[in-house]
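J.: With the input below, show me the fold.
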Amino acid sequence: MEEKDVLFGLGDPNDAYAKYFDGQSYLKRLTTTGGPMANVTFEPRCRNHWHIHHKSGQILLCTMGRGYYQEWGKPAQELKPGDIIHISPEVKHWHGAAKDSWFTHISVEIPAADSSNEWLEAVSDEDYNQLK
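T.: Coordinates of the predicted model:
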């Protein structure tokens, strides 16, 4: 995979959030005001930990590769370019790349007063490895 393959560019290694990811991800901020947006790229097998957006939500616009999104207590759903995921406030979830594919999405934060993210446990290898 090359930088030119990513619609908005690969960005930099996502070092600020690395402790909440298993594997390597890259972050390129697209906007910082209004509804902040970022291009997030995951190397194969990379996924973030379970987390909750308190008082706010998030929208994922899938642009490249193949990945997954899962809400707590529900089966994981496969993601591909063109898929849009709306994550409601207070929903425990994770998202990331498939085992055999890079994956990129645009993350749109939905602004809300006093919002925060709560990072939780990692997605277990046992659960992740069951995905196709």
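J.: contacts and neighbour counts: CA atoms only from here.
T.: Will do.
J.: so what's the residue positioned nearest the centre of the chain closest to, chain neighbours aside?
T.: The chain has His95 as the residue nearest its centroid, 4.5 Å off, counting by C-alpha atoms, centre = their mean. Among residues not flanking His95 along the chain, Tyr69 sits closest, at 4.4 Å (C-alpha to C-alpha, 6 or more residues apart in numbering).
J.: what's the spacing between the nearest residue to Thr31 once chain neighbours are set aside and Pro75?
T.: Nearest non-adjacent residue to Thr31, counting by C-alpha to C-alpha, 6+ apart: Met37, 5.2 Å away. Between Met37 and Pro75 the distance is 27 Å, computed by C-alpha to C-alpha, to the nearest Å.
J.: Could you also give me the structure for this next sequence, so I can compare it with the first?
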Amino acid sequence: MDFAIIPEAAVPSPPAATDKFTGGVWQADILPATHPGGMRGNRFTYAPGARSHWHIHTGEQALIVLSGRGLLQWEGLDEPRELAHGDWIHVEPGIPHWHGATADSTFVHLAITATGETHWLNPA
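T.: Below is the predicted model:
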């Protein structure tokens, strides 16, 4: 059995792909998948008002809010839900959703994706 310890200082945080996010977003790929569709972990940092495009996960995902205030919107919800430091979110597979920062706050979260892939849709 192998273990990996990833020092925070060793993880770059380049700008996220502009075809998947709107506004200033930085993505740190902390735990890359070691096999196709396997578990992965990322840290996302959003500038105020920045957000992901709508997307769907084919496997389960957990979001853990590290700092700031964010928003989460999923299909069928009238208004986005506000997220704050310490919140955990269980993202069910197959549900279109987006997440990002409120207009007046930065927002940082971890995304731990258990299995599967992400299918990107339209901007939020």
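J.: Could you say which helix or strand holds Ile52 of structure 1?
T.: Taking DSSP states H and E as the definition, one finds Ile52 of structure 1 inside strand 51-54.
J.: Assumed Lys19 of structure 1 was part of a strand.
T.: No: with DSSP: H, G, I helix; E, B strand; the rest coil as the criterion, Lys19 of structure 1 is helix rather than part of a strand.
J.: before we move on, the earlier item: any idea whether the residue nearest to the centre of structure 1 is helix, strand or coil?
T.: Applying three-state DSSP: His95 of structure 1 is strand.
J.: Same check on Asp127 of structure 1?
T.: Relying on three-state DSSP, one would call Asp127 of structure 1 helix.
J.: In contact with the counterpart of the residue nearest to Thr31 of structure 1 in structure 2, which residues?
T.: With TM-score structural alignment as the criterion, Met37 of structure 1 lines up with Gly41 in structure 2. With contacts defined as C-alpha atoms under 8 Å, 6 or more residues apart in numbering, Gly41 of structure 2 is in contact with 29-32, 110-113.
J.: re earlier: next up, identify which helix or strand the residue nearest to His95 of structure 1 is on.
T.: With DSSP H and E as the criterion, Tyr69 of structure 1 is inside strand 67-71.
J.: how about that strand, aligned to which bit of structure 2?
T.: Using TM-score structural alignment, strand 67-71 of structure 1 pairs with 70-74 in structure 2.
J.: what's the neighbour count on the aligned residue in structure 1 for His97 of structure 2?
T.: The equivalent of His97 of structure 2 in structure 1 is His93 (alignment by TM-score structural alignment). Residues within reach of His93 of structure 1, counting by other C-alpha atoms under 10 Å, total 22.
J.: how far away is the closest residue to His93 of structure 1 other than its chain neighbours from Ile52 of structure 1?
T.: Closest residue in space to His93 of structure 1, ignoring its immediate chain neighbours: Glu71 at 4.3 Å, by C-alpha to C-alpha, 6+ apart. With the distance defined as C-alpha to C-alpha, Glu71 of structure 1 ends up 10 Å from Ile52 of structure 1.
J.: Which one's more surrounded, the two?
T.: Remark: of Glu71 of structure 1 and Ile52, Ile52 carries more neighbours, 23 against 17, as counted by other C-alpha under 10 Å.
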